[in-house]
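**Student:** based on what follows, work out the 3D shape:
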Amino acid sequence: MKSIRQYSQNLSILIIEDNQGDFILIEDHLLEKFKNIDIVHFTNFENSYDYLQNPDQKVSLILLDLHLPDLKGMDLINKFLSYNFQIPIVILTGYSDLDLAKKSLQTGIHDYLIKDEINPEILYKTIIFALNRSDFINQIEEEKNNYENLFNFNPQPTWLLEAESLQILNANISAQMNYGFNLDLFQKMSFLQLHPDEEVQLVKLKLSSKEVETSKNHFTHFLADGKKINVDIYFKEIETVSGKRLIVQSNDISETLNHIGTIEIQNKKLKEIAWTQSHVVRAPIARILAIINLIEEEQLQNTDEISFLLKQLKLSTVEMDNVVREIVSETNRFRSE
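**Tutor:** From the prediction side, this is the model:
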């Protein structure tokens, strides 16, 4: 926030007052209290509006009489506020319009001054207060806009919920695009309607929990077209003027879970292949080794016996070749999936 000295420097005050005597008095008060002040004077709404429309004109504050030749009262106030010049306005009024001046504070007017009570000190304090209040309001508005931008442009689907009922109060652009519901439809829904009936109680329990660890539970969400997706839900409770609210964010994990499922299937197939390699292949190999050992040890001379063993050796070799072919085929099919 600025200091009082900063507010007092390089001021440009627009006075809209059709009474020349009142203007001269206010001008004298301003010149007495402020250094480096620029005072601009108009006597009606139309000329002051034209002046404010010029982007080159920088106005710090407007002192506005409630009774101008071309516009007066609430019509004058509403007209000024409708143009949203983003300039603090202080009403100049008499005792007869005091109620109206007080009412104007509820519409966006920063303050009011009773002409008969104006003196340099009161005018100075009122202007400083109005400028300070305007800066504070602008700062709040800027922070509000920043929050809204962070909310709306968050790439993750995000909702603002009423904490007790879980009614959807707002949904960001990502939620609307990914789920297929526009904002009006979302605002007619409870967050629970995105979930199947069997998950409702678990969702209620989760969103009422203060434990961060529970945010890792998997849930199911329905899209507008009826499609189901798997999601993780993360949330944060916040306090607002209107009561407790929940900011809830979802993360679509459908592809992740599908990928995990694919990996599990692949692991199962790898285990089957490994079992085949370790058991089925070993049987014909064991028979081949046994036949070779028998031939070496016995030094067989009988032609029939040799012929029989060679036949068994061939059968075991063919069997092993078939097993290898089956392993290669399974591996290729596994890779293609």
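**Student:** going forward, measure contacts and count neighbours with C-alpha atoms only.
**Tutor:** Noted.
**Student:** surely residue 182 meets residue 176?
**Tutor:** Yes. Counting by CA atoms under 8 Å, residue 176 is a contact partner of residue 182 at 5.3 Å.
**Student:** ok, these two, which is more surrounded?
**Tutor:** residue 176 (19 against 15; other CA atoms under 10 Å).
**Student:** secondary structure element holding that one?
**Tutor:** Per DSSP states H and E, residue 176 falls inside helix 173-179.
**Student:** again, but for residue 288
**Tutor:** Secondary structure assignment for residue 288, by DSSP H and E: helix 282-298.
**Student:** which elements pack onto that helix?
**Tutor:** Where contact means 3 or more CA pairs under 8 Å, 6 or more residues apart in numbering; DSSP states H and E, helix 282-298 is packed against helix 303-336.
**Student:** what are the buried residues along the helix it packs on?
**Tutor:** Going by neighbour count (16 or more other CA atoms under 10 Å), the buried part of helix 303-336 is 309-310, 312-313, 316-317, 319-320, 323-324, 327, 330.
**Student:** centre of the chain versus it, how much separation?
**Tutor:** Remark: helix 303-336 is offset 63 Å from the chain centroid, using CA atoms, centre = their mean, to the nearest Å.
**Student:** returning to that earlier point: give me the contacts around the helix holding residue 288.
**Tutor:** With CA atoms under 8 Å, 6 or more residues apart in numbering as the test, helix 282-298 has contacts from 306, 309, 312-313, 316-317, 319-320.
**Student:** distance check, residue 242 against residue 161.
**Tutor:** According to CA to CA, to the nearest Å, residue 242 stands 12 Å off from residue 161.
**Student:** what about the two, which has more around it?
**Tutor:** Using other CA under 10 Å as the criterion, residue 242 and residue 161 rank with residue 161 on top: 22 against 7.
**Student:** does that one belong to a helix, a strand or coil?
**Tutor:** strand (DSSP: H, G, I helix; E, B strand; the rest coil).
**Student:** quick check, it in contact with residue 246.
**Tutor:** Yes. With contact defined as CA under 8 Å, residue 161 counts as touching residue 246 (5.0 Å).
**Student:** what residues sit buried inside the longest strand anywhere in the chain?
**Tutor:** In the chain, taking DSSP state E as the definition, the longest strand is strand 228-240. Neighbour counts over strand 228-240 (16+ other CA under 10 Å) mark 229-235, 237 as buried.
**Student:** if I look at the residue nearest to residue 44 when sequence neighbours are not counted, how far off is residue 263?
**Tutor:** Among residues not flanking residue 44 along the chain, residue 68 sits closest, at 5.5 Å (CA to CA, 6 or more residues apart in numbering). The gap separating residue 68 from residue 263 is 79 Å, by CA to CA.
**Student:** let's see this one next to it:
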Amino acid sequence: MIIDKRPYHILVIEDNMGDFILIDDYLHETIENPQIIHCQTFRQSVDVIKNPSIALDVILLDLTLPDKSGEKLVYDILSLSLECPVIILSGNNNVEFSVHSITLGISDYLLKDDIRPTSLYKSIIYCIERSKQTLALKESEQRYSQLFDLSPQPMWVYDLETYRFLDVNLAAIKHYGFSYQDFMDMTLKDIRPPEDLEILEASIASSREESPLFTKGIFRHYNKNKDIIMVEIRANPIIYQGRKARIVLANDITEKLKYVHSIEAKNKQLSEIAWIQSHLVRAPLARIMGIVNLLKNSVYSNDEIQELIPHIISSANELDGLIMEISTKTYEAKNNQDESQVSS
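**Tutor:** Here you go, the predicted model:
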């Protein structure tokens, strides 16, 4: 038989010395150097379990002790042991109680008459590994819960078949204005404008069929006040409480889009100004300059000069009007910029 060389720390709570000696022998047959602590009463075991300097790997528990026994003993030991697996070693062949013990949180239930070195060792290492996996799963669930609940961005989980909300975080409650119970009574359709429901159906149908690992898009949503907000959605598939679901991260980009639209409007106005300056202004200005050059380099009679003056005045008025138009568009562009900065 291969001897396990890992340094297991084992608490044996057993008041019968004959049984303890047998358990001790079994443990030494399969484990090279088990660190065994023996307690004969519940009170003694409390001091050991609560000692922060002792890191137990497993507890072997007899069901009948001088100061406590039965279900009460099981319950109190489990309350103290926390993540440490507890294995019952009992002479009582009560199937109903053994099953009940497992439901309470006991890792295994062994009959003393059936215990052998190998079976005891296997139970110990199986329970320890199972406890590690359970603890890792709990930690993973806790990390998910913290990431979900404490996220500054609105997040929710919805059922892929019914569209019902299965969970929402605090950020979603604050941002949309609905209470948690409001969300639990709603579906995705309740936060979408009626005219956008076909888009919702098509989007979910596509994701249900293709089941992509990651989807995103920009959609219109309602908040509780029925204000429409523009939301960038990122979603991933998950199994939630046995249901096919999606976890969604929502980013309200309403103000961002308003700012982008204001910049686009400003750029359009600036383009119009540039076009006026480069095309329309040059025509009257060229006519004025041409007439001035004629007057400067040629000899005209007074009557001929009088005929040219209206053309100069007309071109000057046209130029003045264009300059006024440029000034107006420049002023409007500046106001649009100021408004966008205030809103952002």
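**Student:** returning to what we had before: so which of the contacts of helix 282-298 of structure 1 comes closest to residue 134 of structure 1?
**Tutor:** Lowest distance from residue 134 of structure 1 to these (CA to CA) belongs to residue 320, with 88.6 Å.
**Student:** looks like the closest one contacts residue 281 (just checking).
**Tutor:** Yes. Contact status for residue 320 of structure 1 versus residue 281: in contact at 6.1 Å, counting by CA under 8 Å.
**Student:** tally of neighbours for the nearest residue to residue 315 of structure 2 once chain neighbours are set aside?
**Tutor:** Of all residues not flanking residue 315 of structure 2 in the chain, residue 284 sits nearest, at 4.7 Å (CA to CA, 6+ apart). Residue 284 of structure 2 has 20 neighbours, counted by other CA under 10 Å.
**Student:** please apply the same query to residue 13 of structure 1.
**Tutor:** Counted with other CA under 10 Å, the neighbours of residue 13 of structure 1 add up to 20.
**Student:** so who does the alignment partner in structure 2 of it touch?
**Tutor:** Alignment note (TM-score structural alignment): residue 13 of structure 1 maps to residue 10 of structure 2. Shown in contact with residue 10 of structure 2 (CA under 8 Å, 6+ apart): 34-37, 56-60.
**Student:** so what corresponds to residue 190 of structure 2 in structure 1?
**Tutor:** Under the alignment by TM-score structural alignment, residue 190 of structure 2 pairs with residue 193 in structure 1.
**Student:** and what of residue 146 of structure 2?
**Tutor:** Mapped onto structure 1 by TM-score structural alignment, residue 146 of structure 2 lines up with residue 149.
**Student:** any idea which element its match lies in?
**Tutor:** Element membership of residue 149 of structure 1 [criterion: DSSP H and E] is helix 120-152.
**Student:** that helix vs structure 2, mean deviation?
**Tutor:** Aligned to structure 2 and superposed, helix 120-152 of structure 1 gives a mean residue distance of 2.2 Å (mean CA distance after the TM-score superposition for structure 1).
**Student:** can you tell me how far the most far-flung residue of structure 2 relative to its centre is from residue 308 of structure 2?
**Tutor:** For structure 2, the largest distance from the centre (CA atoms, centre = their mean) belongs to residue 301, which lies 87.0 Å off. Residue 301 of structure 2 sits 11 Å away from residue 308 of structure 2, going by CA to CA.
**Student:** grab the nearest non-local neighbour of residue 187 of structure 2.
**Tutor:** Nearest to residue 187 of structure 2 is residue 164, by CA to CA, 6+ apart, at 4.1 Å.
**Student:** tell me the buried residues in stretch 335-344 of structure 2?
**Tutor:** For stretch 335-344 of structure 2, a neighbour-count test (16+ other CA under 10 Å) marks 336-337, 340 as buried.
**Student:** let me fix that: stretch 119-138 of structure 1
**Tutor:** By neighbour count with 16+ other CA under 10 Å, stretch 119-138 of structure 1 contains the buried residues 120, 123-124, 126-132, 134.
**Student:** that stretch maps to which residues in structure 2?
**Tutor:** Under TM-score structural alignment, the match for stretch 119-138 of structure 1 is residues 116-135.
**Student:** residues making contact with the matching stretch?
**Tutor:** If you take CA under 8 Å, 6+ apart as the criterion, stretch 116-135 of structure 2 is touched by 26-27, 29-30, 57-58, 83-85, 87, 107-108.
**Student:** ditto for stretch 222-239 of structure 2
**Tutor:** With CA under 8 Å, 6+ apart as the test, stretch 222-239 of structure 2 has contacts from 175-178, 190-193, 211-221, 244-254.
**Student:** out of the residues you listed, which sit inside strands?
**Tutor:** Going by DSSP E, the strands hold 215-221, 244-252 from those.
**Student:** name the member of the residues you listed with the most neighbours.
**Tutor:** Most neighbours among these, by other CA under 10 Å: residue 246, with 26 neighbours.
**Student:** on that earlier part again, just checking, the residue nearest to residue 187 of structure 2 touches residue 191?
**Tutor:** No. If you go by CA under 8 Å, residue 164 of structure 2 and residue 191 don't touch, sitting 11.3 Å apart.
**Student:** and for these two, which residues touch both?
**Tutor:** In contact with both residue 164 of structure 2 and residue 191: no residue, using CA under 8 Å, 6+ apart.
**Student:** what residue lies at the spatial centre of structure 2?
**Tutor:** In structure 2, the residue lying closest to the centroid (CA atoms, centre = their mean) is residue 148, at 4.2 Å.
**Student:** coming back round to it: packing partners of the helix holding residue 176 of structure 1?
**Tutor:** strand 158-162.
**Student:** tilt between the strand it packs on and strand 243-252?
**Tutor:** Strand 158-162 of structure 1 runs at 150 degrees relative to strand 243-252, counting by axes from the mean of the first three to the mean of the last three CA atoms, to 10 degrees.
**Student:** quick one: contacts of whichever helix or strand comes after strand 158-162 of structure 1?
**Tutor:** Next helix or strand after strand 158-162 of structure 1 toward the C-terminus (DSSP H and E): strand 168-171. Contact partners of strand 168-171 of structure 1, identified using CA under 8 Å, 6+ apart, comprise 152, 157-162, 183, 186-191.
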